[in-house]
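J.: One predicted model, sequence on top.
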Amino acid sequence: MKHTLNGAGIMLGVSLFLACNQGQKDQNAQSSPDAVAVNVDTTVNPRQDYFDYANGGWIKRNPIPPEYNSWGIGNLVREEIYKRLLTINEHAAANPSDPISQKIAAFWKSAMDSTRANADGIKPIEPMLKAIDATTNIEQLVQLIGQNSNATGMFCDMYIGQDAKNSELIAVQFYQGGLGLPNRDYYFNTDARTSTIRNAYPAHVSRMLQFTGMDSIASKKAAEQIMKLETILAKSSRKLEMLRDPEANYHKMAIGGLNKIAGNIDWSAFLKNQGITKYADTVIVGQPEFFTTLSNAIKSEPLEAWKNYVKWNLISEAAPTLSDTISNANFEFYNKLIAGQDKQKPRWKRVLDAEERYLGEALGQLFVKEFFNEKAKKRYENLVEEIRGALKDRIEKLDWMSDSTKQKALYKLSKITKKVGYPDKWKDFSAMEIKEQSYYDNAIAGKKWWHQYYVNKLGKPVDRTEWDMSPQTYNAYYNPSNNEIVLPAGIFTVPGKLDEELDDAIVYGYAGASTIGHEITHGFDDEGRQFDADGNLKSWWTKEDEKKFNERAAVMIKQFDGYVVVDSLHINGKATLGENIADLGGILLGWDAFKKTEQFKKGTPIAGYTPSQRFFMGYALGWLHHTKKENLARSILTDVHSPAKFRVNGPFSDVDAFYEVYGVQPGDGMYRPDSLRVRIW
């Protein structure tokens, strides 16, 4: 997990899961169809393709809207959350009665004012453009980047977060970055889809630079320079799967050590310009070779090229807050061409997305008052303990792990902290200077606040009560440095259903397996298992047990490597290993917990399906989703999660109970020989 220093965005090693509703009222709920039966495609045999069987009926009836590149139950949940947040914003704008609602109202009004944004055009970033033009050497340019709150990701990524090997310390950390395309593979892969995107990229850069005042000839030359610079950086950028090894991406050194490997940048001065004057004598570098390449390019490539590169990054980052013309140009390349989204979301939804980035927890305080009660919080806290107990039983019964490692695993499991619904204490946003000003300026005010928020962490004890997601977020995460699972209130939303309408079979598959069990298993996946109970990157396995784990994980890598998703693109089994392990573990834990319920024991069918069938249907419901080919191709190259279909069919084919419930036999599409099934937890 890492926090971006210059922005409010939080980059987390997490995945999107679904659980259940908190009991909000829906006038149509009592007459609505069964939550899982309605989605079934009866023309598909569940033994051949379970995902298409369980979800195919809904997918056939629900095409992807033009303003999205994918569509599924997660979108339906977010649509409901959007409406709730819209109400909160409109009420705040009409009656800004307290400091929180005043900031929300000011942000909302400025961001919704498209007339002002269109009239301003490029005006909000003109001071920075002039400052770039005024630099006469690379040192001045680097200094300018350090001072600019909108310089997220220029040259490299820098963030402040827990030291992986000493979770009690907060450290400055440097990571590879600086690329305008989604990742390094887009600069080198030769398949037709990626090549088309790469070939279109310089024209997009040129178009954006023309908004800054360049003519077409100058902007074309600048785009060529930028492509050259980024390709140099991409060559020394590690591949997605290589970034998942926490030990290999941890290099702690004195700031002087960074100066030795990348000496053409004065890193001490760079940090000082970031406002970091204390507690930065030691830093953590993720990929040293990247910074050596960056340093060499700083010296070898002309100043003009770097100045154009900074201008490009500036307008690309600012585009969503500027005029419609600039915002639409940005959308055409990144959302339409790369991800297959035909149409922009309406402005109010884009504003809510941005507001979430800067004021998410402030919104959350208002959100939970109305939409998440103590009864719901208690229900899911109890479910966490049932899932924890299921993993305890599994660890104790493992036949491949030694007793010494088992005891440490059980201790780590017992120490996992659960955070459900919302934080016990809220962040104080009073110093964030959101007010009546331009959308761009309010976004900068948000970035400056978050920048200082993380800088202020240096030299202080780690606050392990803090949340890195807002309560209304439709997501969840496991944080290895805190050894915790975090389950925001938003993850427990199911549109159109009251909580009491959902039988245990659905809840244990839908919430217990795909969310809670998944997140707990992350503590014991290929990355998470390398952190101890206190959140430190520290080996606690015997060599023999580690070898056995890796042998079992290799079976899963091979399994997922074999899945072709779109065109000739296969899932990257190594890059997605952690999420695939967590999916499988979550299903097993949810199933073990469900078997102890009265519903399972009684076996009474509902809507024509047995409780056991409904458990698997409930898990599949969490991945009720389809996506465009462009987005699938992008995700294969950039995402550590497998596509939705394979998060159902892949792990189910490794679960013995699934074979028993559905009578899967050799020759069926879902069948894998026992010797090829993944056996880890």
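T.: Good, I have the coordinates. Numbers count the residues shown, from 1 in each chain.
J.: C-alpha from now on. contacts and neighbour counts both.
T.: OK.
J.: can you give me the helices in the stretch 401-550 of the chain?
T.: Remark: helices assigned in the stretch 401-550 of the chain by DSSP state H, counting those that start in this stretch are 403-415, 439-455, 504-507, 518-522, 543-561.
J.: Can you give the contact residues for the longest one?
T.: Under the criterion CA atoms under 8 Å, 6 or more residues apart in numbering, residues 400-402, 405, 526, 570-574, 577, 580-581, 650, 676-680 lie in contact with helix 543-561.
J.: In strands only, show me the residues you listed.
T.: With DSSP state E as the criterion, strands contain residue 570 from among the contacts of helix 543-561.
J.: Please check the contacts of helix 543-561 and keep the buried ones.
T.: The neighbour count (16 or more other CA atoms under 10 Å) marks 401, 405, 526, 570-574, 577, 580-581, 650, 677-680 as buried among the contacts of helix 543-561.
J.: Most widely separated two among the residues you listed?
T.: 405 and 570 (34.6 Å; CA to CA).
J.: Beyond the helix or strand containing residue 299, next helix or strand please.
T.: Residue 299 belongs to helix 288-300 when elements are defined using DSSP states H and E. Next in sequence after helix 288-300, counting helices and strands by DSSP H and E, comes helix 303-318.
J.: could you say what helices and strands that next one packs with?
T.: Identification of packing neighbours for helix 303-318 by 3 or more CA pairs under 8 Å, 6 or more residues apart in numbering; DSSP states H and E yields helix 126-134, helix 138-147, helix 192-210, helix 216-235.
J.: what's the angle from it to helix 192-210?
T.: 100 degrees (axes from the mean of the first three to the mean of the last three CA atoms, to 10 degrees).
J.: After helix 303-318, which helix or strand is next?
T.: Defined by DSSP H and E, the subsequent element after helix 303-318 is helix 324-331.
J.: Show me which residues of that next one are buried.
T.: 324, 326, 327, 328, 329, 330, 331.
J.: between those residues, which is nearest residue 309?
T.: For these, the nearest to residue 309 is residue 330 (16.1 Å; CA to CA).
J.: Okay, buried residues for stretch 164-182 please.
T.: For stretch 164-182, burial by neighbour count (16+ other CA under 10 Å) applies to 164-165, 167-181.
J.: Looking at these, which are in strands?
T.: With strands taken from DSSP E, the overlap with the buried residues of stretch 164-182 comprises 167, 168, 169, 170, 171, 172, 173, 174, 175.
J.: Give me the distance between the fourth one and residue 467.
T.: Looking back up the chat, that one is residue 170. Look at residue 170 and residue 467: by CA to CA, to the nearest Å, they are 16 Å apart.
J.: again, but for the first one
T.: Residue 167 is 16 Å from residue 467, where distance means CA to CA.
J.: Ok, the fifth one next?
T.: Relative to residue 467, residue 171 is positioned 18 Å away (criterion: CA to CA).
J.: what do you get for the third one?
T.: Separation of residue 169 from residue 467 (CA to CA): 17 Å.
J.: ok, second structure coming up, stack it against the first:
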Amino acid sequence: MTILDAARDGMNPDIRPQDDLFGHVNGRWLDETEIPADKSSWGAFIALADAAEQQVRDIITELADRPAEDLDEDERKIGDLYASFMDTETIAAKGLEPIRGLLDRAHSVADLTQLAAFLGVFERTGGPGLFGSYITPDRADASRNIVYLAQGGLGLPDESYYREDKFAEIREKYLAYLTTLLTLSDHDDPAGAAARVLAYESRLAEGHWEAAETRDVQKTTNHKSLEELRELCPAFDWTTYVTGLGGTEETLRRSIVMQPDFFSHLSTVLEETPIETWRDILHVRVVRSSAPYLPDAFVEANFDFYGRTLNGTPELRARWKRGVDFVEGAIGESVGKVYVARHFPPTSKQMMDDLVANLVTAYRRSIEALDWMGEDTKQKAYDKLDRFYPKIGYPTEFRDYSALTISADDLMGNVASASAFETDRQLEKVGQPVDRDEWLMLPQTVNAYYHPGTNEICFPAAILQPPFFSPDADDAENYGGIGAVIGHEIGHGFDDQGAQYDGDGNLHDWWTADDKAAFEAKSEALIAQYDAFEPRNLPGEHVNGSLTVGENIGDLGGLTIAHKAYVISQGGAASVEDRRTLFLNWSHVWRTKRRKEQELQYLTIDPHSPAEFRANIVRNLDEFHEVFETQPGDGLWLEPEGRVRIW
């Protein structure tokens, strides 16, 4: 049975592919499928993730059943982590005891220096801060790692949730949620504190950039010395904070501040917020971040808002599923090592190596044929393409967790220990050479990524399954599935952000002025096209073309090049039927159904377009119109001059 044979029951033959490829391939499935009660969406990605989750559970429970003397150190840690999460009796008996020390310290904060000290220690052990931070290659020198500082500190998904009328009901429910958390954790003024926290977050949100603006890699690249950081945000004690985090002043000797005016705004908010309100804010942050690891009342309150209200999910996931997530977050590569040995055949890796090589060849031929790009820019594009670094299946070396301390009867202690371990691992990278062999995803993750700072494309083992890939599938199906995913990730190297990085991962303008203008004009045309789209289950709402343009360029280039690579793999010619198969499986890959609450949230914050518009990007491909013989008046018809062609 081929991949599409298994998909045919979900197709709707009454919908013509020329009118709506997504509806044709997935229409009956959309009509008849109920999203599982513990999910906010359902489809190919989620189904594969569920299967991987079950496989990981089998690994964990098998280890738990073995005698302790038969386990190595990592295997014991895996079992103890899972046991600590599943021991609900001990969790209930301890109540608030595991966070009482943090709450007492939060309520003893007397000034901004003590606030910075608290936040450093709190973030080190798993708590959220007032801003985001991460460590990755320096955009000016991709051979070295640097600290990035970004806007953050909100409890709602995005700054727009604090100001737009359509989110007023969510704000009311958020206030009720905060009140519940404060009540459960014995605050002496739950309603008043909740109102003060919401007012503070609303004020902080005024300094946030809108989501689409944060995609501008030029605007978000601002190198700052520690002294300049202090000038930018003088109310925050950076030395005290980074010391509590486990670093030194050297950690922040040089950083990249992504939204400088947010940090200026944060300084103002720090000074104008009374210290009594800061205690309330810290109280909420401690309880909210700890809620998944506390007794059931906290778990339920947290899920009721973040699961039911924001995502529309009726039921909390089974505890074992949340336990698997916890283990993977703490010691995921050790689990991945076992997963790969059991579930990733070596033949799949070799086939993927060949597919990646074919996609790169197809990209090169496509660049050669571009009529809007000059030779100077083409040579730089070839150079970048030649420097792509593919990672397939699993790392060459798995992470060393020997310094991680775990106890089977101390869940919150394990949370803190795992977070501190990861914090130290990250801080050790600052200023050091970039490890090109480090993976940013686990082998058991159903996803893929491109990293512009290392010019790498990564395809974990778990995504290399139907409908994306099968050793037994028709070539056309594999090229329409994983081939297009490979093309998509390569395409990110040439999207609105990636095109500004060179082959070494440095932010470097390698385009001539004319070629850059032509590329930007094509990008703007794609933005305008997507701005007009309304999701079928959210009439009146629109896709944000500026927010999603990078992913849309990835989809457009990925599918175009996957088709070209498939034809190359067939000796330069392929039948109309086989090429149709490629497009049909492309649409099948995006077989997804979301709850309206999640769809609305994702329209606001997610750089990916809804699945229907990802599948139907075929409207821009001459090859689709050719093999399906579309005509003016068809739903997906675009006049040739209106089709966006980039790569």
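T.: Received the coordinates, thanks. Everything numeric here is computed off the predicted structure, so don't read it as measured data.
J.: circling back to that earlier point, ok, and which of the helices of the stretch 401-550 of structure 1 has the densest surroundings?
T.: The highest mean neighbour count among the helices of the stretch 401-550 of structure 1, using mean count of other CA atoms under 10 Å, belongs to helix 518-522: a mean of 30.
J.: chain center to it: distance?
T.: 15 Å (CA atoms, centre = their mean, to the nearest Å).
J.: what's the mean deviation for that helix versus structure 2?
T.: Mean deviation of helix 518-522 of structure 1 relative to structure 2 after superposition (mean CA distance after the TM-score superposition for structure 1): 0.3 Å.
J.: So which bit of structure 2 is that helix matched to?
T.: Helix 518-522 of structure 1 lines up with residues 488-492 of structure 2 when matched by TM-score structural alignment.
J.: what's the matching stretch in contact with?
T.: 448-450, 452, 457, 498-499, 550-551, 553-559.
J.: Nearest to residue 230 of structure 2 among these?
T.: Distance to residue 230 of structure 2, by CA to CA, is smallest for residue 452 among the contacts of stretch 488-492 of structure 2, at 29.1 Å.
J.: Is that closest one in contact with residue 498, as I believe?
T.: Yes: using CA atoms under 8 Å, residue 452 of structure 2 is in contact with residue 498, at 5.8 Å.
J.: So for those two, which sits in the more crowded spot?
T.: Just comparing residue 452 of structure 2 and residue 498: by other CA atoms under 10 Å the higher neighbour count belongs to residue 452, 26 against 21.
J.: Just give the nearest non-adjacent residue to the alignment partner in structure 1 of the more buried one, would you?
T.: Residue 452 of structure 2 maps onto residue 480 of structure 1 when the alignment is built from TM-score structural alignment. Closest residue to residue 480 of structure 1 apart from its sequence neighbours, by CA to CA, 6 or more residues apart in numbering: residue 535 at 5.5 Å.
J.: count of residues packed around the aligned residue in structure 2 for that neighbour?
T.: Mapped onto structure 2 by TM-score structural alignment, residue 535 of structure 1 lines up with residue 505. When neighbours are defined as other CA under 10 Å, residue 505 of structure 2 has 26 of them.
J.: For residue 505 of structure 2, list the residues it contacts.
T.: Residue 505 of structure 2 neighbours (CA under 8 Å, 6+ apart): 139, 141, 142, 452, 453, 454, 455.
J.: Tell me if I'm right that the first one and residue 453 touch.
T.: Yes: contact between residue 139 of structure 2 and residue 453 holds when scored by CA under 8 Å: they sit 6.6 Å apart.
J.: related to what we said a few turns ago, can you tell me which of the buried ones among the contacts of helix 543-561 of structure 1 is closest to residue 414 of structure 1?
T.: residue 405 (14.2 Å).
J.: Would you check the span in structure 1 matched by stretch 128-135 of structure 2?
T.: Against structure 1, stretch 128-135 of structure 2 falls on residues 153-160 (TM-score structural alignment).
J.: Stretch 96-112 of structure 2 now?
T.: Using TM-score structural alignment, stretch 96-112 of structure 2 pairs with 122-138 in structure 1.
J.: can you check stretch 627-636 of structure 2 too?
T.: Counting by TM-score structural alignment, stretch 627-636 of structure 2 corresponds to residues 661-670.
J.: Can you tell me what residue 434 of structure 1 aligns to in structure 2?
T.: Using TM-score structural alignment, the partner of residue 434 of structure 1 in structure 2 is residue 406.
J.: Same check on residue 421 of structure 1?
T.: Aligned by TM-score structural alignment, residue 421 of structure 1 pairs with residue 393 of structure 2.
J.: ok, now which ones touch that match?
T.: Going by CA under 8 Å, 6+ apart, residue 393 of structure 2 touches 340, 344, 349, 443, 459, 460, 461, 462.
J.: Recalculate using a threshold of 6 Å.
T.: Contact analysis of residue 393 of structure 2 by CA atoms under 6 Å, 6 or more residues apart in numbering lists 460, 461.
J.: pretty sure residue 147 of structure 1 contacts residue 273?
T.: Yes: assessed by CA atoms under 6 Å, residue 147 of structure 1 is found in contact with residue 273 at 5.3 Å.
J.: Flag every buried residue along stretch 289-301 of structure 1.
T.: In stretch 289-301 of structure 1, counting by 16+ other CA under 10 Å, buried: 289, 290, 291, 292, 293, 294, 295, 296, 297, 298.
J.: Name the residues of the host helix or strand of residue 135 of structure 2 that are buried.
T.: Using DSSP H and E, residue 135 of structure 2 sits in strand 131-137. Judged by neighbour count using 16+ other CA under 10 Å, the buried positions of strand 131-137 of structure 2 are 135, 136, 137.
J.: my guess is the first one meets residue 144, correct?
T.: No: counting by CA under 6 Å, residue 135 of structure 2 sits too far from residue 144 to count as a contact (10.1 Å).
J.: Contacts only, for the closest residue to residue 130 of structure 2 other than its chain neighbours.
T.: Among residues not flanking residue 130 of structure 2 along the chain, residue 153 sits closest, at 4.2 Å (CA to CA, 6+ apart). Shown in contact with residue 153 of structure 2 (CA under 6 Å, 6+ apart): 129, 130, 131.
J.: Kind regards, and thank you for your time.
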